[in-house]
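Trainee: here are the coordinates; sequence isn't available:
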């Protein structure tokens, strides 16, 4: 049974897409129907679906940013309300897309293509979306998020103003996010998945569903065994576990 993630922020559109998908692909199992990009990415890490249907414009992470993080880990189908300019870009990138409002015959074709890729004698790997995503992120308006520069956090009786670049790593801690610096640490109420969109992805690397590390603080990555790795940090004795999804960041 193929596992599928659907991310669409408009409730009626989301329900319609789920109903149409159930009719077009009854043997597929939807593991998550996300209302925003942050939940979509967090849910992807939890469920590791084989296929993701992503609305391009969503609160939090955009569909393009979620797709960039997914990379080659799953087949992606974009759901878009954009005009022919965007459609031409999708066609050039050989990527499946659905125009809103989604039509049943168009969904049938997209599903058929994905099933062929998944069930071929030699299964087709997910497409490399790098060039397409770079082009679309600059070409489509309103999809470039504002970067977080400062965080405010309670430390004892003080409210600290934290320069994000000085953070060694962020880590999920129940309802809070643990923010660790060289000299102290703090808790912020914003969940890690909601902080992700404002962090510079080139500088802050997600290495686990619950951990994002400042790449400039990484001293080394070491193998624990054949399957597991951990990161060693400068200025901190903690060792951070690297999940299988992110092990590729440290391969030769």
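Mentor: Done, it's in. This one's a predicted model, so the numbers in the text were calculated from it and none came from an experiment. Numbering: from 1, shown residues only.

Trainee: make it CA atoms for all contacts and neighbour counts henceforth
Mentor: Noted.

Trainee: contacts only, for residue 8.
Mentor: Listed by C-alpha atoms under 8 Å, 6 or more residues apart in numbering, the contact partners of residue 8 are 14, 33, 34, 35, 36, 54, 55, 58.

Trainee: at 7 Å instead, please
Mentor: Residue 8 makes contact with 14, 34, 35, 36, 54, 55, according to C-alpha atoms under 7 Å, 6 or more residues apart in numbering.

Trainee: take this one as well and set it beside the first:
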């Protein structure tokens, strides 16, 4: 089974980087991206994706808003340039937090963690 991932980030640069990394990960089957948090919110309600990666610092609905609504029902990866946000994001239910700028290794580790949370630990 492969993951269907939704990425929400108002920065085209970070959105593009995350999309490229996700597309290269062997456990990711599909990636859908949103720059607008409200468009993402509508999609999440309708499509109920497997995993969402959301930037915390966005205009309109920020990553904390997403976590407050879905954090206990949907696996989330939170990302931010502000490391102080990690504690709050985890308290709101994110599975993992990636500090920006993130590396390919950190991104892949986060995807692996979410995959294992959904499907159980993979054998090495």
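Mentor: Everything's here; your move. It should be emphasised that the depicted structure is a prediction, and the values quoted were computed from it without experimental measurement.

Trainee: now render the contacts of residue 8 of structure 1 as JSON lines, adding distance to residue 237 of structure 1 and secondary structure.
Mentor: As requested, the contacts of residue 8 of structure 1 are exported to JSON lines (distance: C-alpha to C-alpha, whole Å; DSSP: H, G, I helix; E, B strand; the rest coil):
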{"residue": "14", "distance to residue 237 of structure 1": "45", "secondary structure": "helix"}
{"residue": "34", "distance to residue 237 of structure 1": "37", "secondary structure": "strand"}
{"residue": "35", "distance to residue 237 of structure 1": "38", "secondary structure": "coil"}
{"residue": "36", "distance to residue 237 of structure 1": "35", "secondary structure": "coil"}
{"residue": "54", "distance to residue 237 of structure 1": "39", "secondary structure": "strand"}
{"residue": "55", "distance to residue 237 of structure 1": "41", "secondary structure": "strand"}
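
Trainee: which of those show up in structure 2 as well?
Mentor: Contacts conserved in structure 2 for the contacts of residue 8 of structure 1, counting by both residues aligned by TM-score structural alignment, their matches' C-alpha atoms under 7 Å: 14, 34, 35, 54, 55.

Trainee: ok, back up a step: and of the contacts of residue 8 of structure 1, the nearest to residue 170 of structure 1?
Mentor: Using C-alpha to C-alpha, residue 36 comes nearest to residue 170 of structure 1 of these, at 21.2 Å.

Trainee: what about that closest one, how many neighbours?
Mentor: Per other C-alpha atoms under 10 Å, the neighbour tally for residue 36 of structure 1 reads 21.

Trainee: in contact with it, which residues?
Mentor: 7, 8, 9, 58, 59, 60.

Trainee: so which of those residues persist in structure 2?
Mentor: Checking the contacts of residue 36 of structure 1 against structure 2 (both residues aligned by TM-score structural alignment, their matches' C-alpha under 7 Å), the contacts still present are residue 9.

Trainee: among the contacts of residue 36 of structure 1, which are located in strands?
Mentor: residue 7 (DSSP state E).

Trainee: just the closest of the contacts of residue 36 of structure 1 to residue 138 of structure 1, please.
Mentor: residue 58 (16.6 Å).

Trainee: max-length helix in structure 2?
Mentor: Taking DSSP state H as the criterion, structure 2 has its longest helix at helix 104-119.

Trainee: how close does it sit to structure 1?
Mentor: Once fitted to structure 1, helix 104-119 of structure 2 is off its aligned match by 1.0 Å on average (mean C-alpha distance after the TM-score superposition for structure 1).

Trainee: which residues of structure 1 does that helix align to?
Mentor: Using TM-score structural alignment, helix 104-119 of structure 2 corresponds to residues 104-119 of structure 1.
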